[in-house]
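K.L.:
here is my input; please provide its structure:
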Amino acid sequence: MAELDDKTRTELEAAAFRRLLRHLVDERPEVQNIDLMNLAGFCRNCLSNWYREAAEAQGIAMTKDESRVAIYGMPYDDWKAKHQTEADAGKLAAFEQNRPKH
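P.N.:
The predicted structure is shown next:
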């Protein structure tokens, strides 16, 4: 692989991140956050927290609600009403057993 300068690497990383968001938010909204957490150890909410932390590291004030809009493309309560289903007892138990520490 060719050596990438910092600007190009950042642009590629940003493009991959935008593609991940499109996939999770636009193409696969039926995939529940609890399923992502149980299988991968992160979910859309984690992404919004990491986004906010990155903004704050750059001196940009951002609320939790603002970061969730940046990730979900809409207010979180709207997303939940439109896409979120009730997690069954098995999923909740798996989440408690495997709860990420981040």
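K.L.:
please make it C-alpha for all contacts and neighbour counts, starting now.
P.N.:
OK.
K.L.:
other SSEs contacting the host helix or strand of residue 38?
P.N.:
Using DSSP states H and E, the element containing residue 38 is helix 33-40. If contacts are counted by 3 or more CA pairs under 8 Å, 6 or more residues apart in numbering; DSSP states H and E, helix 33-40 sits against helix 89-98.
K.L.:
which positions within the helix it packs on qualify as buried?
P.N.:
92, 95 (16 or more other CA atoms under 10 Å).
K.L.:
same question, stretch 39-52
P.N.:
Buried-residue list, stretch 39-52, by 16+ other CA under 10 Å: 41-49, 51-52.
K.L.:
ok, residues contacting that stretch?
P.N.:
Stretch 39-52 is contacted by residues 24, 33-34, 36-37, 62-64, 67-68, 70-72, 98-100 when judged by CA atoms under 8 Å, 6 or more residues apart in numbering.
K.L.:
could you also give me the structure for this next sequence, so I can compare it with the first?
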Amino acid sequence: MTLPIDDHLAAAAFRRLVEHLRLRTDVQNVDLMGVAGFCRNCLGDWVSEASEGALSRDQAREAIYGMPQSEWKARHQMPATPEQLARMDASVALNARPRAGR
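P.N.:
Here you go, the predicted structure:
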């Protein structure tokens, strides 16, 4: 049986993840997508969806990036290689698999 995570602990861990991603600007979103199937944009979109309209996608992404997404991209984003894009596509395809217990 999987133990539930208390909301207070989950929120603290999420804040730490966001701070970690803000510090690790060397890690590209395409690489996150290629390994884990999600990236900073996904986190922002999930925050926006969870807000039920209180935060737009752009506002939620800014909360994740710590600055407007366009500014982060101009400062830190490198062009994706064909290899990175292929890994991302393969990884994202795994997101469509049915999850255990669902």
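K.L.:
what ranges do the helices span in the second structure?
P.N.:
7-23, 29-36, 40-50, 57-65, 69-76, 82-94 (DSSP state H).
K.L.:
so where is the fourth one in the first structure?
P.N.:
Following TM-score structural alignment, the aligned partner range for helix 57-65 of the second structure in the first structure is 64-72.
K.L.:
the matching stretch vs the second structure, mean deviation?
P.N.:
Comparing stretch 64-72 of the first structure with its match in the second structure after superposition yields a mean distance of 0.8 Å (mean CA distance after the TM-score superposition for the first structure).
K.L.:
next one: that stretch to chain centre, how far?
P.N.:
How far stretch 64-72 of the first structure lies from its chain's middle: 9 Å, per CA atoms, centre = their mean, to the nearest Å.
K.L.:
need the counterpart of residue 30 of the second structure in the first structure.
P.N.:
When the first structure is aligned by TM-score structural alignment, residue 30 of the second structure is paired with residue 34.
K.L.:
same check, this time on residue 48 of the second structure
P.N.:
Using TM-score structural alignment, residue 48 of the second structure lines up with residue 52 in the first structure.
K.L.:
how near is its match to residue 88 of the first structure?
P.N.:
Separation of residue 52 of the first structure from residue 88 of the first structure (CA to CA, to the nearest Å): 30 Å.
K.L.:
same check, this time on residue 54 of the first structure
P.N.:
The value you get for residue 54 of the first structure to residue 88 of the first structure, if CA to CA is used, is 33 Å.
K.L.:
ok, the two, which is more surrounded?
P.N.:
When neighbours are counted by other CA atoms under 10 Å, residue 54 comes out ahead of the other of residue 54 of the first structure and residue 88, with 13 against 8.
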